[in-house]
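>>> sharing a model that was predicted from the sequence below.
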Amino acid sequence: MKAAVIDIGTNSCRLLIANLTNHDITPVYRNLITTRLGDNIANLQLSPKAMDKTILALDQFKEVMENHLVKTYRAIATSAVREASNQEAFLQLVKDKCNINVEVISGEEEAYLSYLGVRNSLKLEMSPLVIDLGGGSTEVIYENTFFLSVPIGAVRVGTNNYSSSDIREAFKILFNKKAEFSNNPLVFVGGTATSLVAIKEGLEEYNSQLIHGYTLTRNDIEGLYKKLQEMPINIRQSLAGLQPERADIITEGTLIMLVIMDILGKDEMIVSESDLMEGTLLTLDIN
């Protein structure tokens, strides 16, 4: 059965259409459009400009789903919409303009869906500690025993000029988890992690098969962080492996990653291409 998921995030809107058979996901179509819906979230408002860009993206997605004859779909919104005081107005706008019903999911459900996506696609000997590093928030989850959602993401760090000390303070609860998760593989999902692999490999064209399951060491990430920090944004925009729209937030996302790895004492991490999109597909009731 063909089904689709729309993810309305802080930095971008994403669409995944796939065939789903007994928890086996075969992607048919993917798209990502940078909308920066959360650019004004420091004021707890979605800006009219960002909402308009998001509506245009969702309208495109709706047309693609119709062309693919998709009948079953789930549209979810995360951090930016979750925190916005004008959330209801935005959801009604999407309904009126695009005829799409959007669910605003909690940080806990966001983490759970990311975990589902990772566990279904990465076959690891031990259960992983999964970090979903987004634009507006970061979720940390281990099985059904530990969950943390922190309103720190790549877009928000840049908007609020957070330092590494600010990030460390936000994730301080993880200091007490260092010993508990010392032997568990650390898995990151999200655009920062996948972009770092693409940059390291110098990918002119995105290769999800190469990226999924790729291991980055702390030395790799520190080297990439230094390289990116020294580059003006206009040079980053032409860097192989990096979406031009992500050029102004890639260092912020990488800094969050390094702080988390340092707190947990991890020397390497695994990148998962599968995340809450795939996890959401698995929750759909396909008849």
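Yep, it's here. Note that this is a predicted model, so its numbers are computed, not measured. Residues are numbered from 1 along each chain as shown.
>>> going forward, measure contacts between C-alpha atoms and count neighbours the same way
Fine.
>>> can you give the contact residues for stretch 243-261?
Contacts of stretch 243-261 with the rest of the structure, by CA atoms under 8 Å, 6 or more residues apart in numbering, involve 34, 133, 153-155, 157-158, 164, 167-168, 171, 192-193, 195, 218, 221-222, 225, 228-229, 233-234, 236-238, 267-268.
>>> from the residues you listed, which land in strands?
Of the positions in those, Thr34, Leu133, Glu268 sit in strands, assigned by DSSP state E.
>>> could you report the neighbour count for the second one?
Put plainly, it is Leu133. Counted with other CA atoms under 10 Å, residues neighbouring Leu133 total 24.
>>> show me what contacts it?
Residues near Leu133 by CA under 8 Å, 6+ apart: Glu139, Gly153, Ala154, Phe188, Val189, Gly190, Gly191, Thr192, Gly253, Met257.
>>> thinking again about what came up before, tabulate the ones in strands among the contacts of stretch 243-261 (CSV), appending distance to Asp248.
Conversion of the ones in strands among the contacts of stretch 243-261 to CSV gives the following (distance: CA to CA, whole Å):
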residue, distance to Asp248
Thr34, 12
Leu133, 16
Glu268, 25
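>>> try it against this one:
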Amino acid sequence: MARVACIDIGTVTARLAVADVRDGRVARLAKHSEICNLGQGVDATGRLDQAAMERVFACVRGYVESAREAGAVAACCTLTSAARDAENSRELGAALDSLGLDPLIIPGEVEGALTFLGVARDFPGRTILVADNGGGSTELALGSLSTDGALELRFVRSVDVGCRRLTERFLSEGPLPSADDLVAAHDFAAERLAPAVREGGLVAAGAEGATDAPPEVLVVTGGTVTSLVAVEKGLEPYDPSQVHLAELTREQVGALERRLAALTVEGRAELAGLQPQRAPVILGGTVAVAELLGQTGFSALTVSESDLLFGLATLADGALAGAPSPVGWAPSMRPLR
């Protein structure tokens, strides 16, 4: 059994998982998350802000030390949407390399496959649609994981719809969003999600446009949906056991959107269950989730805490051993000394 550390740097959060892994199965996993907002301003400028990179570097430096103290033998590091979009990502990569990591900017399709791998073990033998709703993008993956562990991915696509992207484009002017701003945000999300949903056959059974082999369930990961469950349940402190595999109906998401839209950022920050640092982008994320439900025709979604980090961890011991990856991509593991 190998104890490994996996670090994922997204548009909004930087996260660490320290996991015990054997033969591609995670026996124990501890997660840490910090909102660093690496993607702040990237949609407008195409560049990572210096202060944002410094926040991420300080956070990851602490993660590396924590991983060493926890006894991890090796670590991997991935970067996603904000780093993909920014022209100066190499600057951050060089800084992370100085910490002993090999930071990899992964394509959206790899991000989607890793998230699917992390989620699918809770749904053996079922055809599922997994959506990773992040800060800059949403990854959509359709497939199944058989009861004997065989992975089948039928479709993977990354769409530039995320909580920070929608917020910065449409929802950051004034203390409260206007009705026109909300409509524009919904239209933007719908226009980008719809082609991928049609191409991938991602529509729920019984809904208009469904194929002969539709997904049975929509599973969504990411800070928006976990926060929405926490707000809906008034979780304080946050309790992952109350969030993992919880369900949100389309009506609940709509009601939460209306509730959030009626509050200023300061008002949202006071909600039980919501991290204050997530208050500026939670409405944008909720719009993305609402459109995801609308475009796919599902009446409800299931929330998963087993996300990209879990998928990374399942690949880590195989990467250390040089074994082939079931998703055609492997993390670059660096020893922790």
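Ah, there it is. Keep in mind that what you see is a predicted model, and the values were worked out from it rather than measured.
>>> rewinding a little: select from the contacts of stretch 243-261 of structure 1 every entry located in helices.
Using DSSP state H, the members of the contacts of stretch 243-261 of structure 1 that fall within helices are 154-155, 157-158, 164, 167-168, 192-193, 195, 218, 221-222, 225, 228-229, 233-234, 236.
>>> and the residues you listed, which are buried?
154-155, 157-158, 167-168, 192-193, 195, 218, 221, 225, 228, 233, 236 (16 or more other CA atoms under 10 Å).
>>> just those residues now: which is nearest Arg30 of structure 1?
Within these, the smallest distance to Arg30 of structure 1 is 16.2 Å, found for Ser195 (CA to CA).
>>> identify the residues contacting the aligned partner of Leu245 of structure 2 in structure 1.
Residue pairing (TM-score structural alignment): Leu245 of structure 2 is matched to Gly213 of structure 1. Remark: with contacts taken as CA under 8 Å, 6+ apart, Gly213 of structure 1 is in contact with Leu122, Ile270, Val271, Ser272, Glu273.
>>> please identify the helix or strand for Gly213 of structure 1.
According to DSSP states H and E, Gly213 of structure 1 maps onto no helix or strand at all.
>>> how close does it get to Val187 of structure 1?
With distances taken as CA to CA, to the nearest Å, Gly213 of structure 1 is found 9 Å from Val187 of structure 1.
>>> anything in contact with each of the two?
Shared between the contact lists of Gly213 of structure 1 and Val187 (criterion: CA under 8 Å, 6+ apart) are residues Ile270, Val271, Ser272.
>>> got the residues you listed as CSV, with secondary structure and distance to Glu66 of structure 1 columns?
Conversion of the shared contacts of Gly213 and Val187 of structure 1 to CSV gives the following (DSSP: H, G, I helix; E, B strand; the rest coil; distance: CA to CA, whole Å):
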residue, secondary structure, distance to Glu66 of structure 1
Ile270, strand, 35
Val271, strand, 32
Ser272, strand, 29
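>>> can you say which of those residues are buried?
Ile270, Val271, Ser272.
>>> what's the match for the second one in structure 2?
The equivalent of Val271 of structure 1 in structure 2 is Val303 (alignment by TM-score structural alignment).
>>> strands of the stretch 1-150 of structure 1, start to end?
For the stretch 1-150 of structure 1, strands defined by DSSP state E, counting those that start in this stretch occupy the ranges 2-8, 12-21, 24-34, 72-77, 102-104, 129-133, 138-142, 146-150.
>>> output the contacting helices and strands for the first one.
Which is strand 2-8 of structure 1. Contacts defined by 3 or more CA pairs under 8 Å, 6 or more residues apart in numbering; DSSP states H and E place strand 2-8 of structure 1 against strand 12-21, strand 72-77, helix 276-283.
>>> element containing Gln295 of structure 2?
Under DSSP H and E, the secondary-structure element containing Gln295 of structure 2 is helix 282-296.
>>> give me the mean deviation of that helix from structure 1.
Its match in structure 1 and helix 282-296 of structure 2 itself, once the structures are fitted together, sit a mean 0.9 Å apart by mean CA distance after the TM-score superposition for structure 1.
>>> just the buried ones among the ones in helices among the contacts of stretch 243-261 of structure 1 now: which is nearest Ser85 of structure 1?
Of all those, Val155 has the smallest distance to Ser85 of structure 1: 18.6 Å, by CA to CA.
>>> close enough to count as contact, the closest one and Asp39?
Yes. Contact between Val155 of structure 1 and Asp39 holds when scored by CA atoms under 8 Å: they sit 7.2 Å apart.
>>> overlap of the contact sets of these two?
What both Val155 of structure 1 and Asp39 touch, as defined by CA under 8 Å, 6+ apart, is the set Thr10, Asn11.
>>> the match of Val271 of structure 1 and Arg3 of structure 2, how far apart?
When distances are taken as CA to CA, Val303 of structure 2 and Arg3 of structure 2 turn out to be 27 Å apart.
>>> what's the answer for Leu38 of structure 2, then?
Taking CA to CA as the measure, Leu38 of structure 2 and Arg3 of structure 2 are separated by 28 Å.
>>> which one of these two has more residues nearby?
Per other CA under 10 Å, whichever of Leu38 of structure 2 and Arg3 has more neighbours is Leu38, with 26 against 23.
>>> how near is that one to Val243 of structure 2?
As for Leu38 of structure 2, its distance to Val243 of structure 2 is 25 Å (criterion: CA to CA).
>>> now Asp307 of structure 2
13 Å.
>>> out of everything not next to it in sequence, what's closest to Arg156 of structure 1?
By the measure of CA to CA, 6 or more residues apart in numbering, the closest residue to Arg156 of structure 1 outside its immediate chain neighbours is Gly136, 5.5 Å from it.
>>> do I have it right that that neighbour meets Ser149?
No. With the criterion set as CA under 8 Å, Gly136 of structure 1 and Ser149 do not qualify as a contacting pair; they are 10.5 Å apart.
>>> please say which of these two ends up with more neighbours.
Between Gly136 of structure 1 and Ser149, Gly136 has the larger neighbour count (other CA under 10 Å), namely 26 against 19.
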